[in-house]
Structures are given as structure tokens and as C-alpha cells.
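Need a 3D model of the sequence below.
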Amino acid sequence: MTQTFLLAQALLPEGFAQNVRVTVRDGVFAAVEPDSLADGGERIAGLALPGVPNLHCHAFQRGMAGLAERRGPASDSFWTWREVMYRFLARLTPDDAEAIAAFAYMQMLERGFTAVAEFHYLHHDIDGAPYADLGEMAVRIAAAAAATGIGLTLLPSLYGYGGLGGQPAVAGQRRFLNDPDRFARLVARSREAVRAVPGGRVGIAPHSLRAVTPDTLRAALQIAPDGPVHIHAAEQVKEVDDCVAWSGRRPVAWLIDEMPVDARWVLIHTTHMTPDETVRLARSGAVAGLCPLTEASLGDGIFDGARYLESGGGFGVGTDSNIDIDPAGELRQLEYSQRLALRARNVMATAEGESTGRRLLAEALRGGAQALAQPMGAIAVGNRADLVVLDTTHPDLAGASGDRAIDRLIDLWLFVAGREAVATVMAGGAVVVQDGRHHARETITARYVATLARILAD
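Sure, this is the predicted structure:
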């Protein structure tokens, strides 16, 4: 299928352009022609930017947003939040997981994410027994992606243990568990599942050094010798301390020393690294997968963004627990966390006079595309036809137009207007959001509301 659109304004790899005719064939940009005649094709007003990749998501957690905002008898942390998650999962069915994922993916599209890396560790039935179809939950994730139109990189997660050094799993983790042999079958089934999603990809996600051993991690890499490898690393201080007690090294150092960490790898969070680890990760070619809103929500800490960028590191952003789905919000929180830590401004800009928003967006596009192993991140021939179009008539974007104002428009989107500025979104060549609303919002929302009403009923 071939379609033609005329973009009033667009950010192309070479810079700002007007009257850009794009030809889309089978969900991919087949031609990009700036300064075209204003006829032929559907006209899209506003400023068209590349769609943003979401490099880290646990879709089911959208349904538990807000459930852990009550203080416990002692100081709360990631570890007490995790107990709330286990209780939430005690009722979740495949139908529920699909409904929640569809709602999360719909919100991602409405706010500017056009593809998602689903770090998928909810595999089995409530009692921990595999479903008759081992990939039942993977099929549901793929169905939610197909129904909403979001691009998908599915990352089945290997989770075998409850702590570093192969400690036994606890009851709340029973829905996650696989050994390498069963994990190999799950990866194969996931590849079948993503056929329902145009351009779908599959990678792997060894959950963390808490959940695998060195031997099972190596086995996972042999199961999937190609494609992205995502792993949680150095998110919490306790995790780092436990890793040092187990191995004598911190998590990021252990991974770089013991595993072939390169451009295939995405280390999620990496909140607690030494300066040496930060530089080594930056030079490895791997991507740091940052989820600043979730990291703030869980009290994880602050990523060393300035040092990492100075060392040439690549990063992207994800929504993780999906408490507030918004690419502008994630990038804004990333910059503001650096400002708080260093008591400085415009920390993530790398040169005098550079737009901080433009730099943040450029890094998130580049690192996110690498992390998802998707051809995206630029409005260019051969890439996914993904666009997020800003409403340049929005009051918060007033007074910014033309080539010299492109940086200002991006700054205003990320730091002022946020999701309210998103007017139109195209994913895989399909216009799925118009006037800020997903075309299936009512149906998806009604199913989500009914699902939560049942799960959260007393």
C-alpha cells in the first residue's frame, strides 16, 4: 500500500524543511521530498518530528499506577513497592494483561511514542503453571500492539532466581520463572507472536543479575545470538551491595568484564555507577536505558548524565512502570534531575548555545532506535513512517516558527507544553492519533476501566 502526505513543516536529518512530501509504502518512508508543491497527498499541519522510541516498558504495571502511594510502617523503597506489584499480579488474567497493555500503548501513541520495547516477564498463570500456550502472554502483548498500531520490539525475559548467586525465587515471582530450555521455546513462540505486528522484532531480556546466574545468562545469549539484549542493572543501592558481596564487583563492572557488552546491549537504569563504570559503559557502544519518572517514583537515584554524555555514551528513555506516560515528561525529568544533583542548568546540552531540548530529543531518538533494533529515529527513506506532529498554533508554542525557531519549538514541547502540544501521530504509516486522540480511544478505555474495576474490587 502506498500513500502520500504533505508535511507543512518537518525536522529532517539535514534540518528544518517546509512542504515536505513523504511517500509511505508498506509502513516505511519510500520518498522524502522537501520544498514540494502544495498539492497531492493528505496535508498535515504543524511541525513533524520523528516518532520517539520507548525503550523500556512493563505494560501490565500501568494498571497498578498509584497503588503504592501509601507509606508503610518503615521507610518505603523499591523493595516495598515490589510487594505491591506481586499482590496486583495475584488476579491478573491474559485478558486483563491485554486490556491494560492496549491502554498503555494507546496513551504512548497519543503522547508521541510510536514504538515500544516491551520487557516482558509476566509469562505464566497465577499459580505459576505455564499456560497451554507457553507464549499466551506474549501473544496478548502482540495483540495489544496490533490493535493500537504501535511498533513493537518484544523482549521475553529470562527470570530464574530470586537473588544473586542463584537464590531461590519467592512466591510472588512464580509467574515469571523459566529455565533456559523453556525460555528457548518461549523466545521461539514470541517470534511467532510478533508476526501479527507489522515490523515486529524480538530480542531477549535477562531480567537482572538477581534473576539469572552466569551460566543461565550465557545460555540466553546462545539462544538469541542476534537482536537486542536488555537487562536491568545497578538500579538500587541494595542491588549493588549484594552484587559486590556475591562477586566482588558492582553490576555494571561485572557485566562489562564477563559478558560481550556491545551495541546490542541495553542496560536499564544504571543509576548507581562509579565514574569508571560510567565511562566504560559509554565506550562499550551499549545504550543506557533511562526511565527518569519511574526512577524518581521509586526513589532509585539520579543517573550521571553529564559524565556519560561527555564520554560519548548513548541513551534512550522508557516509561518502565507507566505511572506517567509521556516522552516529553521523561526527557524533562532527566534534565531536571541533573540540575538538582549538580545545582546547574542546561546540563545535558553539550555546547555553548545549544538547545537542551534538541540535544535530549536527538539522543533519545538515536539511542532508542538502537535499543529497539528498529529503523526509526529520523524522517528518512527506509525508516518506519513514524511521526509526532506538534500543534504550532498551541498557545505554549506561540511566537516560534521557521528555521531559526526549530530549537525553540522543541524546547517548548519538552519543557512547557508537553503532551498537550501533540496533535497528530503516525505509526508505521498509519495516522493513529488526530487532534490528540487515538482513533480507538473509547473502546480501549472502556475495556481498561472494566478490567481495573474487577481486579481492584475488594
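
Every contact and neighbour count from this point should use C-alpha atoms.
OK.

Can you give me the neighbour number for the residue lying closest to residue 447 once chain neighbours are set aside?
Closest residue to residue 447 apart from its sequence neighbours, by C-alpha to C-alpha, 6 or more residues apart in numbering: residue 99 at 6.2 Å. Neighbourhood size, residue 99 [other C-alpha atoms under 10 Å]: 27.

give me every residue that touches residue 99.
Residues near residue 99 by C-alpha atoms under 8 Å, 6 or more residues apart in numbering: 144, 444, 447-448, 451.

Wasn't it part of a strand?
No - using DSSP: H, G, I helix; E, B strand; the rest coil, the assignment for residue 99 is helix, not a strand.

quick one: it and residue 445, what's the gap?
Distance, residue 99 to residue 445, using C-alpha to C-alpha, to the nearest Å: 9 Å.

just residue 261 next, same as before
Separation of residue 261 from residue 445 (C-alpha to C-alpha): 40 Å.

Alongside the first, I'd like the structure of this one:
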Amino acid sequence: MSARSDGRHRSLFFEHCLLPEGWARNVRVTLEQGRIAAVDAGAEPSPGDERHPCALPGMPNLHSHAFQRGMAGLAEQRGPANDSFWTWREIMYRFVQRMTPDDVRAIAAMAYVEMLEGGFTRVGEFHYLHHDREGGAFADVAQMSAAVLAAAGDTGIGMTLLPVLYSYAGFGAQPPAPTQARFVNDLDRYARLFEGAQAHARALPDAVVGVAPHSLRAVSPDQLRDLEPLAKARPVHIHIAEQVKEVDDCLAWSGRRPVEWLLNNAEVDARWCLVHATHMTESETVAAARSGAVAGLCPITEANLGDGLFPVEAFLQAGGRYGIGSDSNVLIDAAEELRLLEYGQRLTRRARNVMARESGRSTGADLYAGALTGGAAALGVEGGIAVGLPADIVSLNLDHPAMVHRAGDAITDSFVFASGRSAIDCVWRHGDKLVSEGRHHVRDRVVRDYAKVLETLIA
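Down below sits the predicted model:
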């Protein structure tokens, strides 16, 4: 890996820099051993400073299935009936059937390169592909987890690994289908997998390992309860209320809607991330917000799958927190996730600047701050350009046509709504400069490996 930090003090100087308190001018950020040792606003540049026009804190990506990057664009042909998440899922099951750990590593590395180039500096990898092609455990039950952790090491992205417990095919502990055999664990094997994932994660500088019951349809109430001692103070992520069918099936099983059932039967608090939570009543929305859980919103994937729109306005009014994720990785772009989040609300309400907190506020700035804070919390870290935090920084090219003559919140607005990833110049992750002039330093090698794998999987 090129451009690795050597532990010495180094300084980056930015003419414009987004700090926790807002935009500041002429900011020197001093790095030491991958972390921010000092932040000095209103400074003068020194001869040894590496100078750039503009910096944002790197964005957390709170929900990813990296292996699905390899099937991006392959599920866009209309079927004989109404296409939905459920028909897309059958295509996904067929695609992953042949993957080896080496295949997963190559595909994940491609996704992580694109995430870094697109402004994401840490990923929450919601990882449920665990076993061999017949569903048997590898000699190292965490071998697939080791593959995605290795991909994170190859590319330098920050990793919050979320090994998934997946045991059943539907509500009421329905037996899993043969196509789900590579995902399935009981609690004992999951505990061994979790322990193995933790051991592999120690190879990365600041990896976090959390707990992920896949969904209420894929784990039993007893399993959800028995996971609590394993979770402790770790992040807990769960898919919930993504689809109308899921809501209907949960009602038929329990007499309660998914979010309602979860809040009544689990100790949901600020450790939790409720991924999607698309279909909630008003009372569920308020209760979810008040629980402290982060809503994990994935607008590109939710649009691609036809999921629906999250009730973000009511959620925010109730004090809710949110973050963004690339989920199926059909398209990877942090600014596009934020843009589509706002545009979905504009189309629904036939209004503009819906997610700005109050009159006179910048929509882009509020979107970015909300997703940064909520996403970092969901991944078990803190986000921002501040002393003591990892040096996860994105610089923008202010000569980009959408960025010229911008300052302050106009930079954030123009990045989110007018340029996106095309304005990203450099990306530092844990103090290492991984992206220059918009390209990851190992992109060429990663693309070659990825292409070889796809040739085998798609042939």
C-alpha cells in the first residue's frame, strides 16, 4: 500500500475545512500515527504542509453487502410477473452460489476502492455469506469474514464488521431454503464465527466488530434475546420493515408490525441501527426515534429495489438519528445517497429543502452533518475532523465547474447536489493518503483481480 503514514508529525493545510462547529478558513490539521493531533484554524501555511483547497470529514457507510457489487446491473431485465425485492433476491442467491473466499475478497476490494473514491472512509459490512458452496462450514468458520477484512486491509478502508446471524426462511422459524444454506448458522456456530471474526479483525488498525441478527424473519425471538450477552456495548444492526410483504407477514405471525414488535421485545437503544425501517406507522416512527437507534437509510438501493421511502420528516421531528449506506452497491457515491434521500422527500411532499433543520439552514450541510454523526455512531466510532479522531478526510477540487467560487455551506450544497464524487480529489483514511486525483492508489490491480473473478462467475 502506497502513502502509508510513518508515525511522524505531518500537517495538511486546507483553505476551507469543515469542522464540527462549521466551516473554517486556513486550517492546519496535524497528524500523528493515523490520528489527528491538532487542528488550528486561522493559521498560516508552513513550508512542510501538504496544501489543498478544501476538506470534509470522511463519510461513514453504515450498511454494505460488498459481494453484491459483482451483480450490479445484472438484475434489470423485466420478468414475467411484477418484479420486486423478492425476485431480485432470487437472482442474488444464484449469483453468490459459486463464490469462493478469494472471489469475495476481490469483489469486496473493488467495492471498497469505489467507496473510498466516492467519499466513504469506513464501512459497516453486514456480512452473511459464511459457508462453502454446499452450506458446510469452512475449517475456519470465519474464513469468509476474513476475506472481507483482508479486502479492507488491501484498500485501507475503515471496517466495522457485522457478522450476521441468519437461521430461518421466515417468521415463526420456518426452515431455510436450500438457496440460503451458505448463510445459515445456529447460535453455537454463530458464537464461534463471531469469535473468529474478532481474531481476524485484530490485523486492522481500528476495526470494530458488532452483532447483526439479519431480520425478524431470519432469527427467532429466543435467538434475539440470547444475542444480547454477545452484543454488550457493541453495535447491533438489523434489517427491518424494508418491504410491505415483510410487514404483512410479521402481522400474520405476531399481530404486531416489525418495528413495533422489536421495540416491545428487545432492548433497543443507541447501540442499534434499524436498517431501512421504511414502512412504519406514525407511532412506530416516533417510538423508533425516541429509542435512540440510528435509522440506516440506503436511498440508492431502496430506489433500485422499489422499497419505498422512509418517513424522515416525522422521524427527525421526534429527534431521530440517521446514517447512509450503499447496501447492494449497485452504485457507490456518498453524495448521491444524500441527494437521493432529499429528492425522495421533495417528490413525495412536492416541496424543496425538506431536510434542512430550519429556515436559513443549508440542506446539504444538514444532510452531511446528520449522516456523519448518525453513521459514525452506528459503526461504533466518532466522525469528524477533531483532535483524537482518526484522520479520515476527503478533499474536494474547488476548480471543478460545480465548485468554483464556493465557500462555506455553499461548498457542501454544491458537492451534494451538483457534483458528487467527480469533485473528490484526495482521501485520507487513518492518516494514509489512499486516493489522489480521484483515483485509489491500488485501483488498477484491484480492477484486474475483480475482472478475473467476474469472468468466472458470469460465464
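
Any idea what the TM-score comes out to?
Aligned and superposed, the two chains score 0.97 in TM-score terms (TM-score structural alignment, normalised by the length of the first structure); 452 aligned residues with a C-alpha RMSD of 0.9 Å.

returning to what we had before: what lines up with the residue nearest to residue 447 of the first structure in the second structure?
Mapped onto the second structure by TM-score structural alignment, residue 99 of the first structure lines up with residue 106.

So which residues of the first structure form helices?
78-89, 94-111, 136-148, 180-193, 214-223, 237-247, 251-258, 275-284, 292-297, 305-310, 327-342, 356-372, 406-412, 441-455 (DSSP state H).

average gap between the last one and the second structure?
When you say that, I think you mean helix 441-455 of the first structure. Compared with the second structure after fitting, helix 441-455 of the first structure deviates on average by 0.7 Å (mean C-alpha distance after the TM-score superposition for the first structure).

cool, the longest one as well?
Between helix 94-111 of the first structure and its aligned partner residues in the second structure, the average distance after superposition works out to 0.4 Å, using mean C-alpha distance after the TM-score superposition for the first structure.

The aligned residue in the second structure for residue 332 of the first structure: what's it in contact with?
Residue 332 of the first structure maps onto residue 339 in the second structure, with residues paired by TM-score structural alignment. By C-alpha under 8 Å, 6+ apart, the contact set of residue 339 of the second structure is 416-417.

which one in the second structure is aligned with residue 145 of the first structure?
Taking TM-score structural alignment, the alignment pairs residue 145 of the first structure with residue 152 from the second structure.

from what I can see its match touches residue 161, true?
No - counting by C-alpha atoms under 8 Å, residue 152 of the second structure does not reach residue 161; the two are 10.1 Å apart.

Residue 183 of the second structure matches what in the first structure?
The pairwise alignment with the first structure assigns residue 183 of the second structure to residue 176, based on TM-score structural alignment.

what about stretch 146-155 of the first structure, distance to the chain center?
Put simply, stretch 146-155 of the first structure sits 12 Å off its chain's centre (C-alpha atoms, centre = their mean, to the nearest Å).

end-to-end on that stretch?
Stretch 146-155 of the first structure end-to-end distance (C-alpha to C-alpha) = 16 Å.

Stretch 259-276 of the second structure now?
Stretch 259-276 of the second structure: ends 11 Å apart by C-alpha to C-alpha.

In the first structure, point out the residues matching it.
Mapped onto the first structure using TM-score structural alignment, stretch 259-276 of the second structure spans residues 252-269.

buried stuff in the matching stretch?
The neighbour-count check on stretch 252-269 of the first structure (16 or more other C-alpha atoms under 10 Å) flags 252-255, 261, 263-269 as buried.

swap in stretch 74-85 of the first structure?
Using 16+ other C-alpha under 10 Å, the residues of stretch 74-85 of the first structure that count as buried are 81, 85.

Just give me how far it sits from the chain centre.
23 Å.

Stretch 187-199 of the first structure too?
For stretch 187-199 of the first structure, the distance to the chain centre is 18 Å (C-alpha atoms, centre = their mean).

which other residues reach that stretch?
If you take C-alpha under 8 Å, 6+ apart as the criterion, stretch 187-199 of the first structure is touched by 27, 134-135, 138-139, 142-143, 145-146, 151-152, 154, 156, 200-202, 204, 428.

gap between the two ends of that stretch?
Counting by C-alpha to C-alpha, you get 17 Å between the two ends of stretch 187-199 of the first structure.

which residues in the second structure does that stretch match up with?
Under TM-score structural alignment, stretch 187-199 of the first structure corresponds to residues 194-206 of the second structure.

now swap in stretch 355-367 of the first structure and tell me
Against the second structure, stretch 355-367 of the first structure falls on residues 362-374 (TM-score structural alignment).

From the chain's centroid, how far away is that stretch?
Counting by C-alpha atoms, centre = their mean, stretch 362-374 of the second structure is centred 15 Å from the centre of its parent chain.

got the contact list for it?
58-60, 294, 321-324, 338, 353-357, 382-384, 409-410, 412-417.

And for the match of residue 145 of the first structure, the neighbour number?
Applying other C-alpha under 10 Å, we find 25 residues neighbouring residue 152 of the second structure.

Residue 76 of the second structure now?
For residue 76 of the second structure, the tally of surrounding residues (other C-alpha under 10 Å) stands at 10.

next one: residue 129 of the second structure
Neighbour count of residue 129 of the second structure, defined by other C-alpha under 10 Å: 24.

ok, the residue mapped onto it from the first structure - contacts?
Aligned counterpart of residue 129 of the second structure in the first structure: residue 122 (TM-score structural alignment). Contacts for residue 122 of the first structure (C-alpha under 8 Å, 6+ apart) come out as 137, 175-176.

From residue 9 of the first structure, how far out is residue 122 of the first structure?
The gap separating residue 122 of the first structure from residue 9 of the first structure is 42 Å, by C-alpha to C-alpha.

and what of residue 116 of the first structure?
26 Å.

Who has more neighbours out of the two?
Using other C-alpha under 10 Å, the more surrounded residue of residue 116 of the first structure and residue 9 is residue 116, with 29 against 26.

Quick check: the gap between residue 254 of the second structure and residue 102 of the second structure.
Distance, residue 254 of the second structure to residue 102 of the second structure, using C-alpha to C-alpha: 41 Å.

Repeat that for residue 207 of the second structure.
Between residue 207 of the second structure and residue 102 of the second structure the computed distance is 21 Å (C-alpha to C-alpha).

do residue 260 of the second structure as well
The gap separating residue 260 of the second structure from residue 102 of the second structure is 40 Å, by C-alpha to C-alpha.

now residue 418 of the second structure
Applying C-alpha to C-alpha, the value for residue 418 of the second structure to residue 102 of the second structure is 38 Å.

How about residue 270 of the second structure?
Distance from residue 270 of the second structure to residue 102 of the second structure, counting by C-alpha to C-alpha: 35 Å.
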